[in-house]
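> Predicted model and sequence below, questions to follow.
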Amino acid sequence: MTADLRDPGNLATVRTSGHGLLLRPWDPESDADVRAWLRGITDPEFCRWNTPLVPVTDFTGARDSLGARAARAREGSGVSFVIADAGSATTLGHIGVNDIRLRLGVAAIGYWVLPEARGRGVATRALKLVASWAFGELRLHRLELDHAVGHGASCRVAERCGFRYEGTMRGAIFESGRRDAFRDAHLHARLATDPEPDAP
């Protein structure tokens, strides 16, 4: 699917596939999607490294969170994908292209994988797939991602996908479970002109 960026609703139904995965939009009307979203963002390993701006602790909050993401997709400012197995359609995790700034050609990437899907290269395959989509269909120039210092797994995913380490951002994100204290984050980025990384 080629995005028509003149249409503010163009990102709401985007799908892309490859590397054994299907990326499809989260559906706030689907109870299964809401349950998977809630499980993902309340998982202890996720919470160790991430503190969402708006806390989500229950089913209603999870549905509201997905509804807000769907609205951003309709506006064209971000798109949130379910990472699903291409064969079984089983939900494996999440990847999002956020804070899309079309004039500058820049966006930010975020991702997580459900516990039972970890250790299978899911995040690496999803990041390579979504980067190809963003550079190709959105014609973005730069994709950024950051992670808490010490999150070695996320760092390795970024580097395997051609997202170079660019430096440490001091006090850039919340401490785990807090909104009154901050910690450093590593910044990674990949340009459309960078070499394509090896296949997953």
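Received it, and whenever you're ready, just let me know what you need. Numbering: from 1, shown residues only.

> going forward, measure contacts between C-alpha atoms and count neighbours the same way
OK.

> What strand or helix carries Gly67?
Taking DSSP states H and E as the definition, Gly67 sits inside helix 59-75.

> Please pull up the helix or strand immediately following that helix.
strand 79-85.

> what's the helix or strand following that next one packed up against?
Where DSSP H and E defines the elements, the next helix or strand beyond strand 79-85 is strand 91-101. Strand 91-101 is packed against strand 79-85, strand 106-113, helix 122-136, with contacts defined by 3 or more C-alpha pairs under 8 Å, 6 or more residues apart in numbering; DSSP states H and E.

> Let's see that with 10 Å instead.
The helices and strands touching strand 91-101, judged by 3 or more C-alpha pairs under 10 Å, 6 or more residues apart in numbering; DSSP states H and E, are strand 21-25, helix 31-41, helix 59-75, strand 79-85, strand 106-113, helix 122-136, strand 142-148.

> Just name the most buried of the ones you listed.
Highest mean neighbour count among those (mean count of other C-alpha atoms under 10 Å): strand 79-85, with a mean of 25.

> could you give the angle of it to helix 59-75?
Per axes from the mean of the first three to the mean of the last three C-alpha atoms, to 10 degrees, the angle that strand 79-85 makes with helix 59-75 is 110 degrees.

> Strand 79-85 packs against which elements?
Judged by 3+ C-alpha pairs under 10 Å, 6+ apart, strand 79-85 is in contact with strand 16-18, strand 21-25, helix 31-41, helix 59-75, strand 91-101, strand 106-113, helix 122-136.

> just to revisit the earlier point, so which elements touch the helix holding Gly67?
strand 21-25, helix 31-41, strand 79-85, strand 91-101.

> rerun that using 6 Å as the cut-off
helix 31-41 (3 or more C-alpha pairs under 6 Å, 6 or more residues apart in numbering; DSSP states H and E).

> let's bring in a second one:
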Amino acid sequence: MATQDGFLSVPSNAPEGGRPAHHDRGGGSRDRRPATTRSGVSTGGSPLRNPSDGISWDGIGFVLLRTDVGMGGEGDAVGEARVRCGSGGADPGTCSTRESATVGRGSGFGRMSTFATTDTSLRHDGSMIDPIAPVVPPGRMKQTRQPDFTLPGNMHLRPWQESDAQILVQSCLDPDIQHWNRPGRLTTDTAREKIERWKLRWQDEEAAIWAVTPADDAPVGLIGLADLDLPGGSGEFVYWLLPAGRGRGAMVNATLAVSRWAFDTLGLHRLRITHSVNNTASCRVATQAGFAWEGTMRSALLHADGWHDEHLHARIQGDTGPA
């Protein structure tokens, strides 16, 4: 690995030791000095003070790694804003870096904005290890059209359309949907904007949302994966049904259809369903769709009547169960 322009930028006004006051994104006085690269770590010309081994700075994401290749050949140094690291001490583990890195100095911390922008991993001695490939390659989802699905009982799944906006407005007035899903209130205009955002989130590979429709094509429900993590191979379900769509098994069938697509076509590894422990209807959907109950998350979500514990259900690639 090499730096892009061979320079390391360090803010000269960094605080003395400890946690940086902010993440420097430009501006202010900077020391710029030539940098070299040793064993995949970009280093510059001044020795580093070694504050600690393997410390993670909560809320900012900087991690200090003990290396033998810091500035001047000794000291500490490399982490980054989005980082996953092993423990410190005798078995320091590894640290995955992405996009940018930080370098510690005796006078504080600075951002190495010239660090290589591809994912890579460093051992604490500065040597390289093989990166973990994304579970789902970027682009796989947005390069395809959002599919339609036919469900048992003459029900269907299709993307939401601008003409569905009024039904989305009505869904926010249903007391059960409002209590369990907390959608707030929508006007026709804000409902259209929400539908447009769902289209953009498909293109950004962040979510996949469908309307649940009977034969007349007027939506009676919603289902989707609203928290997609393609590199990590996971997603979390969101769903609701209006009274006209309840009592016919539509949501179980919809969950199975989206799960098949997520596992077999998109290539995810793990899908989650979470719900209030008091939401027995959602619990039945999860169980009947083959999502094993994994535990209870205490005081996990704030509803209108207070904090609710939540059940966590999940299904992973290769699980046996209803298809």
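Okay, I see it. Just so you know, these numbers come straight off a predicted model, no measurement behind them.

> care to give me the TM-score?
Here the TM-score for the pair of chains, by TM-score structural alignment, normalised by the length of the first structure, is 0.84; 187 aligned residues with a C-alpha RMSD of 2.2 Å.

> Now tabulate the helices and strands packed on strand 79-85 of the first structure in a markdown table and tack on distance to Gly152 of the first structure.
Shown next, in a markdown table, are those (distance: least, C-alpha to C-alpha, whole Å):
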| stretch | distance to Gly152 of the first structure |
| --- | --- |
| strand 16-18 | 25 |
| strand 21-25 | 23 |
| helix 31-41 | 19 |
| helix 59-75 | 27 |
| strand 91-101 | 18 |
| strand 106-113 | 14 |
| helix 122-136 | 13 |
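
> Relative to Asp7 of the first structure, which of these is closest?
helix 59-75 (8.7 Å; C-alpha to C-alpha).

> corresponding residues in the second structure for the closest one?
With TM-score structural alignment applied, helix 59-75 of the first structure matches the range 188-204 in the second structure.

> How about stretch 143-153 of the first structure?
The aligned range for stretch 143-153 of the first structure is 271-281, by TM-score structural alignment.

> What's the match for Ser56 of the second structure in the first structure?
Counting by TM-score structural alignment, Ser56 of the second structure has no partner.

> pretty sure Ser56 of the second structure is in contact with Val63, am I right?
Yes. In this structure, Ser56 of the second structure is within contact of Val63 by C-alpha atoms under 6 Å, at 4.6 Å.

> the more surrounded of the two?
Set Ser56 of the second structure next to Val63 and count neighbours by other C-alpha atoms under 10 Å: Val63 wins out with 26 against 20.

> measure the more buried one to Arg111 of the second structure for me?
12 Å (C-alpha to C-alpha, to the nearest Å).

> Enumerate every residue touching whichever residue in the first structure pairs up with Gly224 of the second structure.
Under the alignment (TM-score structural alignment), Gly224 of the second structure maps onto Gly96 of the first structure. For Gly96 of the first structure, the contacting residues are Val79, Ser80, Phe81, Ile109, Gly110, by C-alpha atoms under 6 Å, 6 or more residues apart in numbering.

> any idea which of those is the one closest to Leu145 of the first structure?
Using C-alpha to C-alpha, the contacts of Gly96 of the first structure come closest to Leu145 of the first structure at Ile109, 5.1 Å.

> The closest one -> the second structure?
Using TM-score structural alignment, Ile109 of the first structure sits opposite Phe237 in the second structure.

> contacting residues around that match?
Gly224, Leu225, Ile273.

> Please name the nearest non-neighbouring residue to it.
In space, and not counting its chain neighbours, Phe237 of the second structure is closest to Leu225: 4.6 Å by C-alpha to C-alpha, 6 or more residues apart in numbering.

> for Ser259 of the second structure, same thing?
Residue nearest to Ser259 of the second structure in three dimensions, not counting chain neighbours: Leu271, with 7.6 Å by C-alpha to C-alpha, 6+ apart.

> what's the distance between that neighbour and Thr144 of the second structure?
On the measure of C-alpha to C-alpha, Leu271 of the second structure and Thr144 of the second structure end up 21 Å apart.

> coming back round to it: how far away from the center of its chain is the match of helix 59-75 of the first structure?
Put simply, stretch 188-204 of the second structure sits 19 Å off its chain's centre (C-alpha atoms, centre = their mean, to the nearest Å).

> can you list contacts of that stretch?
Counting by C-alpha under 6 Å, 6+ apart, Lys142, Glu162, Ala165, Gln166, Ala207, Ala208 sit against stretch 188-204 of the second structure.

> The fifth one and Trp198 of the second structure, how far apart?
As defined by C-alpha to C-alpha, Ala207 of the second structure lies at a distance of 7 Å from Trp198 of the second structure.

> Identify the residues contacting the residue nearest to Ser259 of the second structure.
Per C-alpha under 6 Å, 6+ apart, neighbours of Leu271 of the second structure: Ser234, Gly235, Glu236, Ala314, Arg315.

> let's see 7 Å
With contact taken as C-alpha atoms under 7 Å, 6 or more residues apart in numbering, Leu271 of the second structure is in contact with Ser234, Gly235, Glu236, Ala314, Arg315, Ile316.

> Closest one of those to Gly184 of the second structure?
Closest to Gly184 of the second structure, out of all of the contacts of Leu271 of the second structure and judged by C-alpha to C-alpha, is Glu236, at 20.2 Å.

> List the residues that contact the spatially most central residue of the second structure.
For the second structure, the residue nearest the mean C-alpha position is Asp229 (4.7 Å; C-alpha atoms, centre = their mean). Residues near Asp229 of the second structure by C-alpha under 7 Å, 6+ apart: Gly235.

> What's the end-to-end length of stretch 104-121 of the second structure?
The first and last residues of stretch 104-121 of the second structure sit 18 Å apart, counting by C-alpha to C-alpha.

> Correction: the previous question concerned stretch 77-90 of the first structure.
One end of stretch 77-90 of the first structure sits 27 Å from the other (C-alpha to C-alpha).

> swap in stretch 146-166 of the first structure?
Stretch 146-166 of the first structure: ends 10 Å apart by C-alpha to C-alpha.

> neighbouring contacts of that stretch?
With C-alpha under 7 Å, 6+ apart, stretch 146-166 of the first structure has contacts from 49, 123-124, 127-128, 184-190, 197.

> I am finished for the moment; much appreciated.
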